[in-house]
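K.L.:
Any chance you could fold what I've pasted below:
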Amino acid sequence: MGTPDIRDTPEEWRVTATETPFTGNKTGVRTDEVVMPDGSTARRDYQTHPGSVAVLALDERDRVLLLRQYRHPVRQKLWEIPAGLLDVPGENPLHAAQRELYEEAHVKAEDWRVLTDVYTSPGGCDEAVRIFLAREISAVEGERFEVSEEEADMELARVPLAELVRGVLAGDLHNNCLVVGVLALTAVRASGGPETLRPAGAPWPARPFS
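P.N.:
Down below sits the predicted model:
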């Protein structure tokens, strides 16, 4: 038996009926009747999501820019990397990532690359996230962006990448974008370096953009 082609591929099983029992401000819930390979049908409930971007911003001392924010569903304050929703359909994800880095951390970056693309919970949500690596960072001039709600209580920190890897493996850090980002960057450094990453404008089939 040969080695299979290890890459995810598009496929869509036939849907015979769809309901939308809940539609929120940004996300919703959908129920599909899906035809299984044996011809039977099954109901699949899942959250619909516009998609997100996240930024692993690395400074000249190999420290990652972090935010600490309260997340009500898990009843914890989590250390995270800057991230946000793709609020506008078809929005360029790089532009959205640059906006989030400015709004949440008052920082800009000169070098941008795609670190990795992930589905956060494909068994129950269609959210797709593009995680960028941002380097050559510096403070933005002028007044900070005004924040509210959970973001009003946000803390900022810069933490060495190696320390974050230890925290992830010890079970002390849980935010998915942070975990994926720091481990992906560590793997990249062991296999060619950041210059081998995709350019910041690389296609993203999960959330196409112009």
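
K.L.:
all contacts plus neighbour counts: C-alpha atoms, from now on.
P.N.:
OK.

K.L.:
residue ranges for the strands of this structure, please.
P.N.:
When assigned using DSSP state E, the strands of the chain occupy the ranges 15-23, 28-35, 41-48, 52-57, 63-71, 76-80, 83-85, 107-119, 128-139, 155-160, 198-199.

K.L.:
quick one more, to check against the first:
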Amino acid sequence: MTQVRNLEEKTIASETIFEGRVVRLQIDRVELPDGGTSTREIVKHPGAVSVLAVTEENKLVMVRQFRKPLEKTILEIPAGKLEAGENPADCAMRELEEETGYRAEKIEHVVSFYTSPGFADEYLHIYRANGLSKGEARLDQDEFVELVELTLDECLERIAAGEICDAKTVAAVYLWQNQVLRGRSV
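P.N.:
From the prediction side, this is the model:
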């Protein structure tokens, strides 16, 4: 029988070194499993949602926007940060409409995951939107996006070309592809 080793790190001290609108950065001093000590740089994030929305024409609803950390414009599925105490499904409905103008009759949870557990605690939820109807986008004052609708094949081509390159969107496209291959609607 294999003995399970304790891999947990005990926090000795924690210092917040930056607190912004979206993230907080902290440095934790930890005791390692072998008794030694080290530091961990941790990004605290309130969590986020993203929306896999496929139109009746079988096109994925996306936005093209400039991402400053990458210094380039990329294609993404609609997404946004959770507000304090906000239900993720409500946030998904809100973000879909704000960014794209589309409304969904129904929203369904698909999967949730940590985006970068090596340094951040962001937990992202992907929802599938069903029963889409077109309306008007209501972007935030500092938000500039272009609505884009692509077929599955076009999405796969954009992944290969590096234009779709963020984890949530790549995951959503492959979830959609898996559903298509299994003969199920998204």
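
K.L.:
Quick check: closest non-adjacent residue to the residue nearest the centre of structure 1.
P.N.:
The C-alpha lying nearest the average C-alpha coordinate of structure 1 belongs to V129 (Cα atoms, centre = their mean; 3.5 Å). Sequence neighbours aside, S52 is the residue nearest to V129 of structure 1 in space, at 4.7 Å (criterion: Cα to Cα, 6 or more residues apart in numbering).

K.L.:
which residue in structure 2 lines up with that neighbour?
P.N.:
Superposed on structure 2 with TM-score structural alignment, S52 of structure 1 falls opposite A48.

K.L.:
circling back: quick one: what's aligned to the residue nearest to the centre of structure 1 in structure 2?
P.N.:
Using TM-score structural alignment, V129 of structure 1 lines up with L124 in structure 2.

K.L.:
ok, that match touching A48?
P.N.:
Yes: at 4.8 Å, L124 of structure 2 counts as touching A48 under the criterion of Cα atoms under 8 Å.

K.L.:
quick one: what's aligned to T16 of structure 2 in structure 1?
P.N.:
Aligned by TM-score structural alignment, T16 of structure 2 pairs with T20 of structure 1.

K.L.:
what about that match, how many residues close to it?
P.N.:
Look at T20 of structure 1: counted by other Cα atoms under 10 Å, it has 14 neighbours.

K.L.:
Could you pull up the contacting residues of it?
P.N.:
Taking Cα atoms under 8 Å, 6 or more residues apart in numbering as the contact definition, T20 of structure 1 lies against 28-31.

K.L.:
give me the number of residues near the counterpart of K106 of structure 2 in structure 1?
P.N.:
Superposed on structure 1 with TM-score structural alignment, K106 of structure 2 falls opposite D111. D111 of structure 1 is surrounded by 13 other residues when neighbours are defined as other Cα under 10 Å.

K.L.:
For D111 of structure 1, which non-adjacent residue is closest in space?
P.N.:
If the residues on either side of it in the chain are set aside, D111 of structure 1 comes closest to R135, at 5.0 Å by Cα to Cα, 6+ apart.

K.L.:
May I ask you to confirm that that neighbour is in contact with K108?
P.N.:
No: in this structure R135 of structure 1 lies outside contact range of K108 using Cα under 8 Å: 9.0 Å.

K.L.:
May I have the residues that are in contact with E110 of structure 1?
P.N.:
For E110 of structure 1, counting by Cα under 8 Å, 6+ apart, the contacting residues are 134-137.

K.L.:
what's in contact with stretch 29-37 of structure 1?
P.N.:
13-23, 41-48.

K.L.:
Which members of those residues are classed as buried?
P.N.:
Buried by 16 or more other Cα atoms under 10 Å: 45-48, out of the contacts of stretch 29-37 of structure 1.

K.L.:
out of those residues, who's nearest P122 of structure 1?
P.N.:
Each of those was checked against P122 of structure 1 using Cα to Cα; the closest is Y46, at 8.9 Å.

K.L.:
distance of the nearest residue in space to the closest one that is not next to it in sequence from R14 of structure 1?
P.N.:
Leaving out its chain neighbours, the residue that sits closest to Y46 of structure 1 by Cα to Cα, 6+ apart is G124, at 4.6 Å. G124 of structure 1 sits at a distance of 18 Å from R14 of structure 1 (criterion: Cα to Cα, to the nearest Å).

K.L.:
L173 of structure 1 now?
P.N.:
L173 of structure 1 is 39 Å from R14 of structure 1, by Cα to Cα.

K.L.:
now do R135 of structure 1
P.N.:
Between R135 of structure 1 and R14 of structure 1 the computed distance is 44 Å (Cα to Cα).
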